[in-house]
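Undergrad: prediction below, plus the sequence it came from.
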Amino acid sequence: MRNKQTKKSVFMLSHLESGFTFVTTLISIVVLVFSIPFVSYLLRQVSVDNTMNDVSVGQFFIFMRNEVMQAEEIKLYPHQLKLSMHNGDEATFEKYGNLIRRQVDGTGHEIYLRDIKDITFSSFSYGFHIIITTVKGEKYDKKIIYYP
């Protein structure tokens, strides 16, 4: 009889080789699916310095300065500013809820700034001082000079 040579088979008896299997892939996907919501929650809780508030307050101060430059007469109250314009209108800046609004002759509702806890106006010899406190407790102040 003829001696047959046996060829090595593709079939393996031992499955001890390391590598990714379908089960390990499923387990890693399940871990990712459950951990992503927690990671997004943690990222939201980290306080990030938001410069948008700084920009909006700075823009408010620019608008206020421009209004004062156009005014003929300025009346200061502790929490209100009234500007008499050249055309006879009276513009009022005041805190309304948590907003700073502008009204012309007591009508209208133009919002200049949001999320405000307090606004204070104080006078000095060549202008006035505005102090704004936000609902987060941040304080901003600006001295606005009277222009002839």
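TA: Done, it's in.

Undergrad: only C-alpha atoms from now on, for both contacts and neighbour counts.
TA: Fine.

Undergrad: what ranges do the strands span in the protein?
TA: Secondary structure of the chain (DSSP state E): strands at 71-77, 80-85, 90-96, 99-104, 107-113, 116-124, 127-134, 139-145.

Undergrad: any chance of CSV for those, columns mean neighbour count and distance to Leu42?
TA: Below are those laid out as CSV (neighbours: other Cα atoms under 10 Å; distance: least, Cα to Cα, whole Å):
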stretch, mean neighbour count, distance to Leu42
strand 71-77, 15, 45
strand 80-85, 19, 41
strand 90-96, 19, 35
strand 99-104, 19, 31
strand 107-113, 14, 30
strand 116-124, 18, 27
strand 127-134, 16, 25
strand 139-145, 16, 28
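
Undergrad: then this one, side by side with the first:
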Amino acid sequence: MIGSKNGFTFLEMLIVLLIVLLITSLLPLLLDARLFTYENVNGFHRIEWEIFVQQLKRELNESKQWKSNGTTLYLEKFTGDQVSFDLYRSSIRRQVNGTGNETALQFVENVTYTLTNHGIFLHVRATDGKTYEAFISRLF
């Protein structure tokens, strides 16, 4: 055959390069399978703690006043709703106007809320014995 050339064209090289880059970009995800596992299934987890603190910050900023009896936090929203956070069995539950049973944090042994003029000092002891503390302040 005259004019026949053996080898790859530029387009074929680009396709091969694209496939190689795609495989190498997915390789770390395949090798590091622990990214998709939940480390502590049967206990208190730090990520849940951070989400709970963020939720309390949001709730506090949406409230016109707050009070506590030490173990239960009561927030009065600008809308008139009464939101409470209390220890129920081994979870902190959130209720609106005394109804509902939304779990805000699990595997809790004890919780105390200390009120200040500018926020709330939160102290939680998990069922594994570790203690977690946070100060939640208002933005305004």
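TA: Received the coordinates, thanks. On a predicted model such as this, the values are computed, not experimentally measured, just so you know.

Undergrad: TM between them?
TA: Scored against TM-score structural alignment, normalised by the length of the second structure, the superposed chains reach a TM-score of 0.67; 100 aligned residues with a Cα RMSD of 1.7 Å.

Undergrad: related to what we said a few turns ago, with distance to Arg65 of the first structure added, can I get the strands of the first structure in a markdown table?
TA: As requested, the strands of the first structure are arranged in a markdown table below (distance: least, Cα to Cα, whole Å):
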| stretch | distance to Arg65 of the first structure |
| --- | --- |
| strand 71-77 | 10 |
| strand 80-85 | 12 |
| strand 90-96 | 12 |
| strand 99-104 | 14 |
| strand 107-113 | 13 |
| strand 116-124 | 13 |
| strand 127-134 | 11 |
| strand 139-145 | 6 |
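
Undergrad: the biggest helix by length in the first structure corresponds to what range in the second structure?
TA: Taking DSSP state H as the criterion, the first structure has its longest helix at helix 22-45. Across the second structure, nothing matches helix 22-45 of the first structure (TM-score structural alignment).

Undergrad: also stretch 126-142 of the first structure?
TA: Stretch 126-142 of the first structure maps onto residues 118-134 of the second structure, going by TM-score structural alignment.

Undergrad: show me what the matching stretch is in contact with.
TA: 43-44, 53, 90, 107-115, 135-138 (Cα atoms under 8 Å, 6 or more residues apart in numbering).

Undergrad: if we use 10 Å, what do you get?
TA: 43-46, 49-50, 53, 56-57, 60-61, 66-68, 70-71, 73, 90-92, 105-115, 135-140 (Cα atoms under 10 Å, 6 or more residues apart in numbering).

Undergrad: and that stretch, how far apart are its ends?
TA: 13 Å (Cα to Cα, to the nearest Å).

Undergrad: other SSEs contacting the helix ranked longest in the second structure?
TA: Longest among the helix segments of the second structure by residue count, using DSSP H, is helix 10-31. Packed against helix 10-31 of the second structure, as judged by 3 or more Cα pairs under 10 Å, 6 or more residues apart in numbering; DSSP states H and E, are no other helices or strands.

Undergrad: and it, which stretch of the first structure?
TA: Residues of the first structure matching helix 10-31 of the second structure: none, counting by TM-score structural alignment.

Undergrad: ok, stretch 88-108 of the second structure next?
TA: So stretch 88-108 of the second structure sits over residues 96-116 in the first structure, by TM-score structural alignment.

Undergrad: measure the matching stretch end to end?
TA: Start-to-end, stretch 96-116 of the first structure (Cα to Cα) is 9 Å.

Undergrad: list the contacts of it.
TA: 53, 56-57, 59-61, 63-64, 80-85, 88-95, 117-119, 132-139.

Undergrad: can you check stretch 31-42 of the first structure too?
TA: Stretch 31-42 of the first structure has contacts (Cα under 10 Å, 6+ apart) with Thr25, Leu26, Ile27, Ile29, Leu43, Arg44, Gln45.

Undergrad: over to stretch 67-83 of the first structure?
TA: So stretch 67-83 of the first structure is contacted by 61-63, 84-95, 100, 102-105, 118-123, 127-128, 130-131, 144-148 (Cα under 10 Å, 6+ apart).
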